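[1] I would like to see how this sequence folds:
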Amino acid sequence: MGQLLNVVRAAGSKTTVRILIALVAGLVVGALLAGQPYIERLIAIADPIGGMWLDALRMTIVPLVFSLLVVGVSSAAGTVAAGGTAARALAMFAVLLIASATFGALVVGGVLSLWPAPSAAVAGLREAAGHSTTKLPEFPGVAAWLRAFIPTNPLQAAVETNMVPLVVFALLFGLAVTRIRDELRNVLVGVFQGVMDTMLVLVQWVLYVAPIGVFALALIVGAKAGVGAAGALGHYILILSGVCISVGLLCYLLALLAGVSLGAFARAVAPAQVVAFSTQSSIASLPAMVAGARQLGASETSIGMVLPLAVSLFRITSPAANIGVAVYSAHVYGVPLNPALVIVAIGVAAVISLASVGLPGQITFFTTTGPLCLVLGAPLELLPILLAVETIPDIFRTVGNVTADLAVTCLSGRTAGDEP
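    Next comes the predicted model:
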């Protein structure tokens, strides 16, 4: 698994550049050819190409998410069973991830109500994807809603990409795996690990041809929305980057809870933030975080256990940003946000962000945002376009994650009663 991820990460930056170039080229070509007599024929060719590529991504979501959750829950349950500092750190991570998802849903929804995306660009994006305004079915009531959490037929839930009961079943299945005999558990987890690795290979293949699919989708957007589509994408980048920056700034409050002054924490975390900004890698920032933690007087127990655990498992900006993407997609397609479904999406965002750590950015984007769009009832057609501009928000995601990693390291030592 580690070797596979290294290979995918090595190609990740090149893939991002290629996708971004394809997006810009598609928008420009589509805008330049808009109004030409043959543009409809070009759209008729581009539409199935982009649709096939998007369907290829869709086919990996259910098996990848399910296997990720089973393997991730089994591993996390083993860590909790070990008890002590690691278990307390995981509990802290869970609370903060839920808080992050809640923050993202409230902020993005609130900002969009006050500052909606440009209407002309939104209409073009929606028309280019072939979707009219979508309305969610009427909410069935609390009793029926609660019963829907338990899938009477998990296979049917998978076939229908009904993510909420599927995630519940995956969580319960992963927990149950930890209660069987060791030899059987190792075999079963190994099977799902193999499924996960296989899906990663499939996604890597799909992403390899992503420039073709993104160019086709962007050409349709450019032809129908013109250069105004760039305004919608800029609007999206500002909102999502702002959410990630806000989450990172709120992490300074965790340092205050740990008894660290804001000035001291800012000086200690700054070198790690610089590395994170330039490399978009939390792991690359680890040496600077270790130095910062020692500068703040964190205990060696926290530095040696909590900090590596945070870098490996804890991505505080992910739930906020991922649910922000889903809310933005719902906004573009005119999907009304049902408060009950938003609550469910918050829980799913926290769980999936914890289970999908360590995956390359392009894969993580679809793995974590796709299920949330399905929960909220938002179409997935916008995700390839948003992936192409994800590079900018991803910078602030990483900076926020690094800030949170150092803050929870200091806080965990205080909650455990460790002396500096």
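
[2] from now on I want contacts and neighbour counts done on CA atoms only, so please keep to that.
    Fine.

[3] helices and strands around the one helix or strand residue 395 maps to, which ones?
    Residue 395 is part of helix 391-415 when elements are defined by DSSP states H and E. Helices and strands touching helix 391-415, by 3 or more CA pairs under 8 Å, 6 or more residues apart in numbering; DSSP states H and E, are helix 84-114, helix 228-257, helix 262-279, helix 286-295, helix 307-313, helix 317-332.

[4] okay, the angle between the fourth one and helix 391-415?
    On the basis of axes from the mean of the first three to the mean of the last three CA atoms, to 10 degrees, helix 286-295 is oriented at 30 degrees to helix 391-415.

[5] how far does the helix or strand following helix 286-295 sit from the chain's center?
    Using DSSP H and E, the helix or strand that follows helix 286-295 towards the C-terminus is helix 300-301. Here helix 300-301 is found 31 Å from its chain centre; the criterion is CA atoms, centre = their mean, to the nearest Å.

[6] next, the structure of the following sequence, for comparison with the previous one:
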Amino acid sequence: MSNHNLLSSTVKALQPRSLKYLSTSLQGLIRGKLWLQVLVGMFLGIVVGILMGPSLGWVSPADAAAISDWLALPGKLFLALIQMIVIPLVFASIIRGLAATEDLEQLKKTGFRVVLYFIFTTAIAIVIGITIANLIKPGQYIDQQALQLASLVEPIQSTEASGSPVLDELPQKIVTLLPSNPLSAMVESNMLEVVIFAMIMGVALVMMTPLQAKPLLDLMGSLQEVCMTVVRWAMLLAPIAVFGLILQLTAKLGIDALLGMAVYVLTVLLGLLLLLALYLLIILIVAKRHPLTFLNDIKEVLLLAFSTSSSAAVMPLSIKVAEEKLGVRPSISQFVIPLGATINMNGTALYQGVAAMFLAQVFGIDIGLGGMVLIVITAVGASIGSPATPGVGIVILAMVLDSVGIPAAGIALIMGVDRILDMCRTAINVSGDLVTAKLMDSWVGSSLSHHEEQLAEQQREQIRQRTGEDVLTNQVLKEET
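    Presented below is the predicted three-dimensional model:
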């Protein structure tokens, strides 16, 4: 197939530049061993936090609180920067990913299968979390007096009728998924509404004429550039951020409280390892790829995801790895990865299951099989609609606990160890996105092979560099070829 025919067959209307071309700065963070700097910051934060904490008593509680607040400031700035850019980055990436799809029929098939797969695997992840928490029972290892749980316990309301209002409100909840005010959805960080709005916008742009759609796609491209610039700034704070946040929580809780949470931490990590093993089994059976080869191919993305605690921040590198190392077609990766970074939170969902059962055990609440089913339903919905930012798991957990009558104040018990767990579950979330991209590449057919799509993508990038255009149209391609 000639260059001209190949390009014309892959461009039906518009071709925006792939997000993977913004991954250069992220690869620099990998070469600079950001993950190692983060681990060192975490270790130093624990050590200094113990020295300042109530266990040793070297610093008065008032002084320790004041000092740790200042030392945690870079961490709070880091979280604020990442949270600030996630919604515009995901919004722009989904729109441009949809606009890059050359075939509407393929888009329909891919979108339907991806959403079903995300819901199914999220539910499986929560069930794994609930199961291992019931087997290990980490809540039984907590010294309630040492952690002063009595001050946290609140009156527990009955949840016997909790299923009825959910069914009664279901029609209205379905209607509210379509945002009546998209700006309000963005301000309130309602990610599910933002994703639906972005998908509607993307499909509408595909059906418009190139001249009408190009200005908005150019704007979305500039928005992506701005967001990734802010991510680069935030990454400069990452090691100091982890140091300050870990120090603050360790100084507040003390070493005894943290040691008491060791079984809970190990339970969550075991669940995440089981989920990763499930991913590797899927890759082996469906994609016929050796698990160790797959892990070696994606290790850079996992290390960066671990360092940033944000699957959205590593999207450019995820797309690059999916296309260049896993052999995923660009039309699949540019749609699945941005969507997965927003609604595929399997690691976070597993954590919800473990944490909910852990706190139920700590407070002596028997939620029963019905409560466990309600946890699965609530956590699936909450995980799908959550922003891909650090610490969002705690926000989701509050919703899950409320659904089964577990005191949300119990979240204070797990805050001290959430930093390390947040980084680990983000790495699992990103690995899940890459597995999904590889599976969809195998399941969804296309008129072009991976090699042909990659070759066309390279040729389009050369044209962009010559013309200075971000979004290419058929007219530009004809002039250049």
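
[7] still on that earlier bit, how about the helix holding residue 395 of structure 1: buried residues?
    Judged by neighbour count (16 or more other CA atoms under 10 Å), helix 391-415 of structure 1 contains these buried residues: 391, 393-414.

[8] angle of that helix against helix 317-332?
    Going by the same axes, to 10 degrees, helix 391-415 of structure 1 makes 140 degrees with helix 317-332.

[9] what comes up buried for stretch 323-342 of structure 2?
    323, 326-342.

[10] next one: stretch 207-220 of structure 2
    210, 213, 214, 216, 217, 218, 220.

[11] ok, now stretch 359-376 of structure 2?
    Neighbour-count burial for stretch 359-376 of structure 2, with 16+ other CA under 10 Å as criterion, is recorded at 359, 360, 361, 362, 363, 367, 371, 372, 373, 374, 375, 376.

[12] list the contacts for the last one?
    Under the criterion of CA atoms under 8 Å, 6 or more residues apart in numbering, the contact partners of residue 376 of structure 2 comprise 123, 126, 127, 353.

[13] tally of neighbours for residue 76 of structure 2?
    Each residue near residue 76 of structure 2 was counted by other CA atoms under 10 Å, and the total is 17.

[14] pretty sure it contacts residue 241?
    Yes - in this structure, residue 76 of structure 2 is within contact of residue 241 by CA atoms under 8 Å, at 7.2 Å.

[15] once you drop chain neighbours, what's closest to residue 291 of structure 1?
    Excluding the flanking residues, the one nearest residue 291 of structure 1 by CA to CA, 6 or more residues apart in numbering is residue 268, at 7.9 Å.

[16] surely that neighbour meets residue 292?
    Yes - judged on CA under 8 Å, residue 268 of structure 1 makes contact with residue 292 at a distance of 4.5 Å.

[17] what are the ranges of the strands in structure 2?
    For structure 2, strands defined by DSSP state E occupy the ranges 14-15, 472-473.

[18] pick the most deeply packed of the ones you listed.
    Comparing the strands of structure 2 by mean neighbour count (mean count of other CA atoms under 10 Å), strand 14-15 ranks first with a mean of 25.

[19] in structure 1, what residues pair with that one?
    Strand 14-15 of structure 2 corresponds to no residue of structure 1 when matched by TM-score structural alignment.

[20] which residues are contacting that strand?
    99, 100, 206, 210, 214, 471, 472, 473, 474.

[21] and for stretch 436-443 of structure 2?
    Contacts for stretch 436-443 of structure 2 (CA under 8 Å, 6+ apart): 110, 113-114, 283, 286-287, 322, 326-329, 332-333, 336-337.

[22] and the alignment partner in structure 1 of residue 351 of structure 2, how many neighbours?
    Using TM-score structural alignment, the partner of residue 351 of structure 2 in structure 1 is residue 325. Residue 325 of structure 1 has 27 neighbouring residues, counting by other CA under 10 Å.

[23] swap in residue 345 of structure 1?
    Residue 345 of structure 1, neighbours per other CA under 10 Å, totals 28.

[24] how near is the residue nearest to residue 54 of structure 2 when sequence neighbours are not counted to residue 381 of structure 2?
    Nearest in space to residue 54 of structure 2, with sequence neighbours left out and distances taken as CA to CA, 6+ apart, is residue 254 at 5.6 Å. Applying CA to CA, to the nearest Å, the value for residue 254 of structure 2 to residue 381 of structure 2 is 35 Å.
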